[in-house]
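[1] Only the shape, not the letters, is given here:
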């Protein structure tokens, strides 16, 4: 895990400890990847979970599927992840915060009460991420938002595309 902490842009946990078996890494374009290491076999292929705009996530998942045979237990985890994805994983040294921004478009933080931004604007030119709770609170405050059962129907605060979220 020290390799990931040193060579990747780690978003979560904010203060990694030796016992944390996961890291959420920024990949860029509002995309992040959760890397979950099996502590019993740390050099084997970890579980990877992508979060971000659907089109970007699909590209990364396909790259991993296409390159899974490139995983080499004798090299570092960060080098293996770069081989799987087909590009150098961003680090704080080789990327800017604008390139890897995964913060909520309302509260401007990544973690809020332990939750990451998981609701995305579906407009491919916007793709802004939001915490479910922030978006719900935002929509609750607007008079033009419609409510139906346990859902709000409104617009993205950035591009005005239609969006919905749970109450």
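    Good, I have the coordinates. On a predicted model such as this, the values are computed, not experimentally measured, just so you know.
[2] drop to CA atoms for contacts and neighbour counts, all remaining ones
    Fine.
[3] Stretch 7-23: how far from the chain's middle?
    14 Å (CA atoms, centre = their mean, to the nearest Å).
[4] Span of that stretch from start to end?
    End-to-end distance for stretch 7-23, by CA to CA, to the nearest Å: 12 Å.
[5] alright, now check it against this:
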């Protein structure tokens, strides 16, 4: 039975070692999701729904500003057709996004010295009790907003003009007041 689960654990091992896994925290063997940076303000959420069928049940979601996410979804979609089953998930994702490496923990730790940039612009905390970190950023490239999905959802709920349509919520950025949309269903599911 445990041998059948080896591909599931192996799928995450190189990601856990070579990427700055932001969620879950701490990582345990029961977790089937990893969230890690792809680049500045853009994150990958990798989920394996069935531990006995790792590749068949894998889902990759891109979290970040709308324009970047739209472009990267096309890159991902095109790249999935060239998935090499001989390579692990980490190497395949690097090939898809044409990267040498994903941001690593040591690289990110240098940036964490500037603690103000890492904190949520709504609650002013970095990591919430449930392990959530600020992943949502404004679509306005000049805006520095970065916040927890749960904080932004609460903010949207206070807005008179805030709306939700097909699991996408629309509102205003609490920082620059630009129009902002996000899928809380994707961000808040573990």
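    Received it, and whenever you're ready, just let me know what you need. In this text, all values refer to a predicted model and were calculated from it rather than measured experimentally.
[6] what secondary structure does residue 3 of structure 1 sit in?
    Following DSSP: H, G, I helix; E, B strand; the rest coil, the label given to residue 3 of structure 1 is helix.
[7] And it, what's its match in structure 2?
    Residue correspondence to structure 2 (TM-score structural alignment): residue 3 of structure 1 is matched to residue 14.
[8] Distance-wise, check its match relative to residue 134 of structure 2.
    Between residue 14 of structure 2 and residue 134 of structure 2 the computed distance is 24 Å (CA to CA).
[9] So which of these two has more stuff around it?
    residue 134 (25 against 14; other CA atoms under 10 Å).
[10] Wait, a helix at the more buried one?
    No - assessed with three-state DSSP, residue 134 of structure 2 is coil; it does not lie in a helix.
[11] Pull the contacting residues for it.
    Residues near residue 134 of structure 2 by CA atoms under 8 Å, 6 or more residues apart in numbering: 118, 119, 120, 126, 127, 146, 147, 148, 149.
[12] Name the SS class of the residue nearest to the spatial centre of structure 1, please.
    Central residue of structure 1 (CA atoms, centre = their mean): residue 32, 2.7 Å from the mean position. With three-state DSSP as the basis, residue 32 of structure 1 sits in strand.
[13] Quick one: residues contacting the one in structure 2 that sits across from it in the alignment.
    Mapped onto structure 2 by TM-score structural alignment, residue 32 of structure 1 lines up with residue 43. By CA under 8 Å, 6+ apart, residue 43 of structure 2 lies in contact with 35, 36, 37, 62, 63, 64, 135.
[14] That'll do, ta.
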